[in-house]
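[1] My questions concern the predicted model and sequence given below.
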Amino acid sequence: MMLDGKTLLVTGVLTESSIAFHVARLAQEQGATVLLTSFGRTMKITKVIARRLPTPAEVIELDVTDEEHLAALADRVREFAPDGLDGVLHSIGFAPEGAFNFLEASWADVSTAVHVSAYSLKALGVAALPVMKAGGSIVGLTFDAQFAWPVYDWMGVAKAAFEATNRYLARDLGPKGIRCNLVAAGPIRTTAAKSIPGFATFEDSWDGNAPLGWDVTDAEPAAKACVALLSDWFPATTAEIVHVDGGVHAMGS
């Protein structure tokens, strides 16, 4: 039980297909107590999905772009986890439709993508800090930002900023005993992915380019990597990006 006795905060659970849902499920199976977050119209959905976990999970209201929500996060966590958190999963990303046209995107669309998909990692880390234990772990989900992917456009730029944010967060939280790492997952057919225009471009080619093959319907490999990083099995690893993509990141075109 690699997470026995630990308490984790998991964001981004919207459907049973989401990587975050599988992280929450596997974490519970490995002994963790899991708290979920949601807000607004999706709160009701998350509460329904929370009941489908092995152990129904409490859902805390959190919009990572709302300063009042962020300021209240530590107190909300303490209501359900008086001893604090051992780990946080950041599974948050959004870009308006206009951000998926690189040359024509407005700053309003781009700034939203960067705020929600990159800056929020720092915002969440700082908000959780008062209840994070030394030895804790923050794990985020990215889509390898070293390339200019088809159709990804400003979301790709936001992911590059996200990966840089992780490095700086690791620098500043390391002295407090907190690790910060990312999992770069291959394309998974989630609700968020389906909202990306042309996502099928990734689905059609990834499996053929992956030495290990790739199943766009299987979120568990990425979830297992997140659970491992949330555990104590990587005590000296921070500012890292673990690729769970079937090996595509290392292949030539």
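    Looks like it came in fine. Numbers count the residues shown, from 1 in each chain.
[2] From now on I want contacts and neighbour counts done on CA atoms only, so please keep to that.
    Fine.
[3] contacting residues around stretch 8-23?
    For stretch 8-23, the surrounding residues in contact (CA atoms under 8 Å, 6 or more residues apart in numbering) are 24, 32-38, 42, 45-46, 49, 85-92, 189-191, 217, 219-220, 222-224, 226-227.
[4] how near is residue 178 to residue 36?
    Distance, residue 178 to residue 36, by CA to CA, to the nearest Å: 20 Å.
[5] Tell me how far the longest helix seen in the chain lies from the chain's centre.
    In terms of residue count, the longest helix belonging to the chain (DSSP state H) is helix 153-173. Distance, stretch centre to chain centre, for helix 153-173: 12 Å (CA atoms, centre = their mean, to the nearest Å).
[6] again, but for stretch 207-227
    On CA atoms, centre = their mean, the centre of stretch 207-227 falls 15 Å from the chain's centre.
[7] what's the answer for stretch 37-54, then?
    Worked out by CA atoms, centre = their mean, stretch 37-54 lies 16 Å from the chain centre.
[8] next one: stretch 123-136
    Per CA atoms, centre = their mean, the centroid offset for stretch 123-136 relative to its chain is 15 Å.
[9] Please look at residue 5 and residue 33 and confirm they touch.
    Yes. In this structure, residue 5 is within contact of residue 33 by CA atoms under 8 Å, at 7.3 Å.
[10] higher neighbour count, these two?
    Neighbours were tallied for residue 5 and for residue 33 using other CA atoms under 10 Å; the higher tally belongs to residue 33 (23 against 12).
[11] Distance check, the more buried one against residue 178.
    With the distance defined as CA to CA, residue 33 ends up 19 Å from residue 178.
[12] The structure to be compared is supplied as follows:
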Amino acid sequence: MIDLSGRVAVIFGLANKRSIAWAIAQKLQQAGAQLAISYQNERMKSEAEGLIADLPGAEAFQCDVSNDAEIASLFEQLKERYSRLDVLVHSVAYAPAEELKNNFVMTTREGFRMAHDVSVYSLIAVSRAAALLMTNGGSIITMTYYGAEKVVPHYNVMGVAKAALEATVRYLAADLGAQNIRVNAISAGPIKTLAARGIGGLGDMLKAHAERAPLHRNTEQSEVGGTAAFLASDMASGITGETIYVDSGYNIMGF
């Protein structure tokens, strides 16, 4: 059984109970971790506070990860409240909706910039801040998708951003390894989250995934949560810079 008792985890990207971040939060809390939940803005505050009511001991903090001043403020609050961090979960991604509807060749400069700023650079920014509080080492976990490697219709600029995210995981792992901080990505199969609804043809993606994956089914949020708990624990002490697939085996298939 995974034991995260006495460890402090901060989770970015918990929007609602369909979020992958929600499944991760549940698994970390069940394993004994103390949770700090970050919500994006004042509009999301009531939603976040409603969610943490089901996570005993969890606390909510506001932070827009595209704003350096808010990141600095959040980590000052975390330092004051917990003194240190052990786990960081980055479950954040965004691209303007129109960028996921048009052909990829029509990607706009601003859409490209925004997708990479929110989905990729934010991992660097929060990891840099978290590393200062990970005085006993730590585990940083982000979320990616197979569209980083192969063309997935309608995934468009998010696929390019996820490819950059996976490269970022490797570079951060190399930088932070000397501090015993591990950095890994989980590549989950398509899941019907609020964010995923913005991708055209999601139903077709889910159907194709279930038909072609060796396990012949779609991925459950709880499976991603369990993998995150493993990566957060000492059981994964020798794993860093990796992309771990939780996709019912879909990625191994040629066709």
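    Okay, I see it. Since the model is a prediction, treat every value here as computed from it, not as a measurement.
[13] related to what we said a few turns ago, state the span of structure 2 onto which the longest helix of structure 1 is aligned.
    Aligned using TM-score structural alignment, helix 153-173 of structure 1 spans residues 156-176 in structure 2.
[14] Now that stretch on structure 1. Mean distance?
    Between stretch 156-176 of structure 2 and the corresponding residues of structure 1, superposition yields a mean separation of 0.5 Å, by mean CA distance after the TM-score superposition for structure 1.
[15] Flag every buried residue along that stretch.
    Buried residues in stretch 156-176 of structure 2, counted by 16 or more other CA atoms under 10 Å: 156-170, 172-173, 176.
[16] what do you get for stretch 203-223 of structure 1?
    For stretch 203-223 of structure 1, burial by neighbour count (16+ other CA under 10 Å) applies to 203, 206-207, 209-210, 214-216, 218-223.
[17] Out of those residues, which two sit at the greatest distance?
    Longest distance between any two of the buried residues of stretch 203-223 of structure 1 is 21.4 Å, between 209 and 223; criterion CA to CA.
[18] Identify the single longest strand in structure 1, thanks.
    In structure 1, assigned by DSSP state E, the strand with the most residues is strand 132-142.
[19] Map residue 188 of structure 2 across to structure 1 for me.
    In structure 1, residue 188 of structure 2 lands on residue 185 (TM-score structural alignment).
[20] Hmm, residue 99 of structure 1 is touching residue 156, no?
    No. Checked against CA under 8 Å, the pair residue 99 of structure 1 and residue 156 is beyond contact range at 9.8 Å.
[21] where do the strands sit along the stretch 151-253 of structure 1?
    179-185, 241-244 (DSSP state E, counting those that start in this stretch).
[22] what's the mean gap between the longest one and the aligned bit of structure 2?
    Same thing as strand 179-185 of structure 1. Strand 179-185 of structure 1 sits 0.3 Å off on average (mean CA distance after the TM-score superposition for structure 1).
[23] okay, the strands of the stretch 151-253 of structure 1 in JSON lines with mean neighbour count and distance to residue 134 of structure 1 next?
    Converted to JSON lines, those look like this (neighbours: other CA atoms under 10 Å; distance: least, CA to CA, whole Å):
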{"stretch": "strand 179-185", "mean neighbour count": "25", "distance to residue 134 of structure 1": "9"}
{"stretch": "strand 241-244", "mean neighbour count": "20", "distance to residue 134 of structure 1": "21"}
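[24] what's the closest of the ones you listed to residue 69 of structure 1?
    Per CA to CA, nearest to residue 69 of structure 1 of the strands of the stretch 151-253 of structure 1: strand 179-185, 21.9 Å.
[25] hmm, back to that, out of the strands of the stretch 151-253 of structure 1, which is closest to residue 122 of structure 1?
    With CA to CA as the measure, strand 179-185 is the member of those nearest residue 122 of structure 1 (10.4 Å).
[26] which helices and strands sit right next to that closest one?
    If you count contacts as 3 or more CA pairs under 8 Å, 6 or more residues apart in numbering; DSSP states H and E, strand 179-185 of structure 1 packs onto strand 132-142, helix 153-173, helix 220-230, strand 241-244.
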